[in-house]
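> any chance you could fold what I've pasted below:
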Amino acid sequence: MLVFQIKPMEQVCIDPTRLEALYAQLDSANAEDILCRALEDVALRLRHCATLFEQGNLEDLRKNTRTLIAVGDQIGMSAMNRVATDVVICIDSRDDVALAATLSRLLRVGERSLCAVWNAGDNSL
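Reported below is the predicted structural model:
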């Protein structure tokens, strides 16, 4: 018996103008501090999304995901924000199957977006 394991690789889309604007408005040290805090917040919120889903707490999952969108917007995580918006739509439509699939995609896109923004921030310094 053959067993295949599928490992989806999600494309991420980062808006570099958001990072450029951040670094243009602030000195490098302050911009890097804000970027690091935002990245940490996104990482924590992604983890919290998974926990809230496992607990069946859709109300808090919706709130957490909306905040994730706002933080992601500040640092140009446009692909993650599109998927997070889809998660909110799934919650609002009470489509549990679509929510499970879309949340899994959000976690994948979110992780890759964190790496992409971190690398873009390193290049901005």
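
> from here on, contacts and neighbour counts on C-alpha atoms
Noted.

> tell me which stretches of this protein form strands.
Assigned strands in the chain: none (criterion: DSSP state E).

> which parts of it are helices?
16-25, 28-55, 58-74, 78-92, 96-124 (DSSP state H).

> adding mean neighbour count, write the ones you listed out as TSV.
Shown next, in TSV, are the helices of the chain (neighbours: other C-alpha atoms under 10 Å):
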stretch	mean neighbour count
helix 16-25	16
helix 28-55	16
helix 58-74	18
helix 78-92	20
helix 96-124	18
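
> how about this one, so we can line them up?
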Amino acid sequence: MDSRRVAEIVAELGETAAQHVIGLALEQLATALAAVDQALDRADRAQAVAHAERISRLAWQIGLLSLAGVAMDLGSAAERGDMPALAAIRARLMRVGNRSLTAIWDRTALA
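This next block holds a predicted model:
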């Protein structure tokens, strides 16, 4: 997590508005993570790529750099059709996603 990015958001918007914006982004990230998982369960790689791109953009905006990177890796593996890599990156995306959401939620709750 890029603490500077979170601090920038708080400085730009104020604490209350920043918590609201970050909270909405967290909800959207959680939804997109579930959507990636469901798309891959259906073997719908195109939808998985679309949801991974959404995760990457949202994560980058709120300072979740590791999550953004893993989402980009998942999209690349899905586009290449590299199924062993896709399975490994999917598991990593879920781990990093859950850890990142918890970390930023805890950070903004303490702010």
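
> TM between them?
Once superposed, the chains reach a TM-score of 0.95 (TM-score structural alignment, normalised by the length of structure 2), with 111 aligned residues with a C-alpha RMSD of 0.9 Å.

> could you tell me where stretch 35-51 of structure 2 falls in structure 1?
Under the alignment (TM-score structural alignment), stretch 35-51 of structure 2 falls on residues 48-64 in structure 1.

> so how far is the matching stretch off the chain centroid?
Using C-alpha atoms, centre = their mean, to the nearest Å, the mean C-alpha position of stretch 48-64 of structure 1 is found 15 Å from that of the whole chain.

> Leu114 of structure 1 -> structure 2?
Structural correspondence for Leu114 of structure 1 with respect to structure 2 (TM-score structural alignment): Leu101.

> once you drop chain neighbours, what's closest to that match?
Leu26 (6.5 Å; C-alpha to C-alpha, 6 or more residues apart in numbering).

> map that neighbour onto structure 1.
With TM-score structural alignment defining the correspondence, Leu26 of structure 2 maps onto Leu39 in structure 1.

> gap between that match and Val97 of structure 1?
29 Å (C-alpha to C-alpha, to the nearest Å).

> kindly report the same for Arg108 of structure 1.
On the measure of C-alpha to C-alpha, Arg108 of structure 1 and Val97 of structure 1 end up 17 Å apart.

> which residue of structure 2 sits farthest from its center?
Using C-alpha atoms, centre = their mean, the residue of structure 2 lying farthest from its centre is Gly14. It sits 23.1 Å away.

> so what's that one up against?
Residues counted as contacts of Gly14 of structure 2 (C-alpha atoms under 8 Å, 6 or more residues apart in numbering): none.

> that one maps to what in structure 1?
In structure 1, Gly14 of structure 2 lands on Asp27 (TM-score structural alignment).

> now Asp2 of structure 2
Using TM-score structural alignment, Asp2 of structure 2 pairs with Asp15 in structure 1.

> that match against Ala79, yeah?
No: Asp15 of structure 1 is beyond contact range of Ala79, at 9.1 Å (criterion: C-alpha atoms under 8 Å).

> so which residue is smack in the middle of structure 1?
The residue lying closest to the centre of structure 1 (C-alpha atoms, centre = their mean) is Gly110, at 3.6 Å.

> residues contacting that residue?
42-43, 46, 80.

> now for the residues you listed, which pair is the farthest apart?
Maximum pairwise distance in these, criterion C-alpha to C-alpha, is 11.9 Å, between Ala43 and Met80.
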